[in-house]
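Q: Build me a model:
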Amino acid sequence: MIDIDIKDNDSISTPNMECFFQNKRRIMSIGIFAAIAAALAAGLIPVLTKALMLDGLSATTILFYRYVVVFVVLGITFIVKKENIKLSIRQVFGLCIFSVFGYGGATFLLAQAFNFMPMGLATMLYFSYPFFVVLIMRVVFKEKPNRTKIIALGIAILGIIFLINFDFQLVNFGSILAMGSGLAYGIYLVSLQKSVLQKLKDPVIIFYLGGISAVIFGLQGCLVSGNPEFLRLPVKGVFFTVALGLITIFVLKMVTYAIKKIGSTQTSLIIAFEAVVTLVLGIVLYGEPWNGNTVFGALLMLVSVILVSRTSDIDIILE
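A: Coordinates of the predicted model:
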C-alpha cells in the first residue's frame, strides 16, 4: 500500500513540478526579454539626442520637450488609474534639489558632452557613476567600501584610461562633462536610497522629476536665448522629442517589470549593455572613431558596473 501511495504521489507531483518549472522558465524568459528591450531602448536615447543636435537643436530644447512628454504621459496615466501621488513638503524640496543636481543635471551634462566628443565615448564615461556612488557613500555616509567595490573602482579607472586611448590630452571639456554626468547620476542614485525619495515609487519620481526638469530647462532656454524662440521645433524634432519621452517611460516600465520577474541583479547586468548599444550605434551611424583600446575599455567599464551592481544587491540583502 505504501509503495502504491508513493507511486501515485509521484505521478501527480511530477507533472505539477514540471509545470511549475516551465512557468518559472517562461516568467524568467519574459523578464530577460524586458531587460534586453530596456537596454536596447535606452541605448537609442543618446542616438536620437545626437541626431537632433546635429540638426541644430540645443540640449536645452531637446530635454525640455523630452521631459514635457514624460510629465504629460505619466500624468494622464495617474489620472486614469486614479492614483494618489501627493507629496510632503520635504519630498517636493528633495525632488527639486535632485532634479537640478541629479537626474536632470546628468542628462543635460551628457547631452552637452556630445558637442565635444564622440557620443559612444561620452556615454561610456557617463557609466563611471558606480565610482561616484561608492565615493559619495564613503565621504558623506562614512560607508566603508568592501573589497569587491574597491576592485570595481580600480577596473573603472583602468577602463577610462583605455577609453581615452592612454592619451591624457583627451581629458578635455567634453570628457569632464561626461564624467560630470556620471557624478550627477551617482548623486541621484544615492538620493533614491538615502533621502526622502526612497519611499516613492519609480513612476512617481520620474513624473515629478520630468515636470520639474521641464520647468528648469524651459526657464534656462528663455534666459539664455532671451525669447521663447528656442521652443520652435521642425517636424523631425517633434517626432524625435516625443520618441525620447516615450522611450524614457518605456525603459522605466521595462526595468520595473524585469526586476519583479528576474530580480535587480540580473536586470542591472543586462541594462549595463545600454552603453554598448550606444557605442556600436555611434560607430555605425555616425562613423565615430574606435580601436582595440575602445573595445577593451568599454568591457572594463561594464565589468565595473556589474561588480558594483552585484555587491550592492548583496549589501541590501544583508541589511
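Q: For the rest of this, base every contact and every neighbour count on C-alpha atoms.
A: Will do.
Q: Give me the next element, helix or strand, following the host helix or strand of Leu279.
A: Counting by DSSP states H and E, the element that carries Leu279 is helix 274-286. Moving toward the C-terminus from helix 274-286, the next helix or strand (DSSP H and E) is helix 292-318.
Q: about what we covered before: list the buried residues of the helix holding Leu279.
A: Judged by neighbour count (16 or more other C-alpha atoms under 10 Å), helix 274-286 contains these buried residues: 274-282.
Q: and this one, so I can compare the two:
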Amino acid sequence: MNTNQYTMGRVEWIMLLALSLLWGFSFINIKNSLDQIPPFTLVFLRLCIAFSALLLWCLISNKQLRLSAREQLLLLGGGLLSCAIPFSFFTWGQQHVSTSIGAIFNGSVPFFTAFLAHFFIGGSERMSWRKALGLGMGMLGIITIMGLDKLNNFDLTSLGQLSMICACFFYGCSGIYYQKFVPDHIDKTVVTTYTLIWAAIAMSLVSINIEGIPSFDYRLDVWLSLFILALFSTALAYIILFRLLKRAGPSNTSLNTFIIPVVGIFVGIALLGESLNSQDIFGVVLIFSGVAIIRNFDSLLKKLFRKKATPTKLKL
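A: All right, here's what the predicted structure looks like:
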C-alpha cells in the first residue's frame, strides 16, 4: 500500500489505544493465571483458545485457508519464533518478576529489532549513530533495572528478568523473520491463525512432557484470566493490529511500544500494589529514551499530526 494512504485520525488513535490496553493488561492476566496453571501449560492453553477463535473468524470471513507445504513450513518457523519460544520465556519469567518490571522489559523489543535488522535486512534498516545511541541507552536501562549487584549474584528474580530479555530477543527475531521469509500475498489473519496453530502444536509437546496433562481444575478467576488473555490479548489484539497496520501503517502502529509499558506499570501499581524504586524509574527513562531515539520519535510526531487525505476504505 502507498504510505500516502496512511492516516492517524480519531478511529486509528482509538484502535491504537485499544491494542495497547489489550496487550498492557495481558501481564496481570498472565500473573493471575500462573497462580494455578504451570507456565508452559498456560502458554499451550492460551494458544489453543486463541487459534480456535481466529480459525472461527477466518471461516466466518471466508478466508482462503489452503496454503502450500512451503508456506506452512515458513509459518511453523514463525510460530516458534513469535509465539512458542517468547511466550514460554516471558510466562516462565513472570513467575519471578513483578507485572510492572515485565511490562518495562517488553518495551525493549525495538532494541533487538534494530540490532538484528542491521545484519539481516540492511538498506535503510542498517545501524546508524542514532540507532546505536538508542540501543546503548536501552541496554543501559535494562542493566540498571536488573542491578549490577544481581548480575554478579544470580537468583530467581535475575533469571526471571533474563528470561524476559530472551523473550524480547525472539520477538525481535520474529519481526525480521516475517519480513524476510513469509510471503506478503497471504492474508495476515490467516498467517496469524496458522502461526498460533503451529505454536500450539509445539507447546503441546513441551507442556505435556514437562508438566503433564493439564488438570483443568482451576478457579473461576483463573479461567477468566486465561480466556481474557487468549481471546482479547491474543486473538482480538491481532485482528486490531492488522486492521491498524492497513489504515495507519507500521510506523504509526509502532507507537504502542511507548504505551504498553505505561499501561502495564499502571496496572501493576494500581491493581497489585506493586511499586517502582528510583533505580527502576531511572531504567524506565533510559529505555523509553532509547526507543524514542531508535524510532526517530520527533519526526514521527510531525508525520502523525500533519494533515492527510482520507484513505480509501479497506477491508481485512
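Q: one step back: JSON lines please, covering the buried residues of helix 274-286 of the first structure and showing distance to Thr311 of the first structure.
A: Supplementary listing: the buried residues of helix 274-286 of the first structure in JSON lines, determined by distance: C-alpha to C-alpha, whole Å:
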{"residue": "Glu274", "distance to Thr311 of the first structure": "20"}
{"residue": "Ala275", "distance to Thr311 of the first structure": "20"}
{"residue": "Val276", "distance to Thr311 of the first structure": "22"}
{"residue": "Val277", "distance to Thr311 of the first structure": "24"}
{"residue": "Thr278", "distance to Thr311 of the first structure": "25"}
{"residue": "Leu279", "distance to Thr311 of the first structure": "26"}
{"residue": "Val280", "distance to Thr311 of the first structure": "28"}
{"residue": "Leu281", "distance to Thr311 of the first structure": "30"}
{"residue": "Gly282", "distance to Thr311 of the first structure": "31"}
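Q: Just list the residues touching the closest residue in space to Asn165 of the first structure that isn't next to it in sequence, thanks.
A: Once flanking residues are discounted, Asn165 of the first structure sits nearest to Asn293: 5.9 Å by C-alpha to C-alpha, 6 or more residues apart in numbering. Contacts here follow C-alpha atoms under 8 Å, 6 or more residues apart in numbering; on that basis Asn293 of the first structure touches 162-163, 165.
Q: all helices in the stretch 151-300 of the first structure, in order from the N-terminus.
A: Counting by DSSP state H, counting those that start in this stretch, one finds helices in the stretch 151-300 of the first structure at the ranges 173-194, 202-225, 235-271, 274-286, 292-318.
Q: quick revisit: top of the contacts of Asn293 of the first structure by number of neighbours, please.
A: Neighbour counts for these peak at Leu163, which has 27 neighbours (criterion: other C-alpha atoms under 10 Å).
Q: For that one, which residues are in contact?
A: Contacts here follow C-alpha under 8 Å, 6+ apart; on that basis Leu163 of the first structure touches 121, 293-298.
Q: let's go with 6 Å and repeat that
A: 294, 297 (C-alpha atoms under 6 Å, 6 or more residues apart in numbering).
Q: ok, Tyr185 of the first structure touching Gly102?
A: Yes: using C-alpha atoms under 6 Å, Tyr185 of the first structure is in contact with Gly102, at 5.4 Å.
Q: The two: who's more crowded?
A: When Tyr185 of the first structure is set against Gly102 and neighbours are counted by other C-alpha under 10 Å, the residue ahead is Tyr185, at 27 against 24.
Q: and the more buried one, what pairs with it in the second structure?
A: When the second structure is aligned by TM-score structural alignment, Tyr185 of the first structure is paired with Tyr171.
Q: what's that match in contact with, if anything?
A: Contacts of Tyr171 of the second structure were listed using C-alpha under 6 Å, 6+ apart, and they are Ser82.
Q: now with 8 Å?
A: Contacts of Tyr171 of the second structure were listed using C-alpha under 8 Å, 6+ apart, and they are 81-82, 86, 109.
Q: ok, and these in the first structure?
A: Retained in the first structure by both residues aligned by TM-score structural alignment, their matches' C-alpha atoms under 8 Å are the following of the contacts of Tyr171 of the second structure: 82, 86, 109.
Q: Relative to Val43 of the second structure, which of the residues you listed is nearest.
A: Top of the list for closeness to Val43 of the second structure, among those and by C-alpha to C-alpha, is Pro86 at 9.9 Å.
Q: which SSE is the aligned partner of the closest one in the first structure in?
A: Superposed on the first structure with TM-score structural alignment, Pro86 of the second structure falls opposite Ala106. For Ala106 of the first structure, the element it lies in under DSSP H and E is helix 104-113.
Q: Compute the inter-axis angle for that helix and helix 173-194.
A: Direction vectors for helix 104-113 of the first structure and helix 173-194, defined by axes from the mean of the first three to the mean of the last three C-alpha atoms, to 10 degrees, enclose an angle of 160 degrees.
Q: average gap between helix 104-113 of the first structure and the second structure?
A: Superposed on the second structure, helix 104-113 of the first structure shows a mean distance of 1.0 Å to its aligned residues (mean C-alpha distance after the TM-score superposition for the first structure).
Q: that older thread, with respect to Phe115 of the second structure, which of the kept ones among the contacts of Tyr171 of the second structure is nearest?
A: Ranking these by separation from Phe115 of the second structure, with C-alpha to C-alpha as the measure, puts Val109 on top at 10.1 Å.
Q: Which residue comes closest to the alignment partner in the first structure of that closest one once chain neighbours are left out?
A: Correspondence of Val109 of the second structure to the first structure, assessed by TM-score structural alignment: Tyr129. Spatial nearest neighbour of Tyr129 of the first structure, excluding adjacent residues (C-alpha to C-alpha, 6+ apart): Gly182 at 4.3 Å.
Q: Before I go, just wanted to say thanks for your time.
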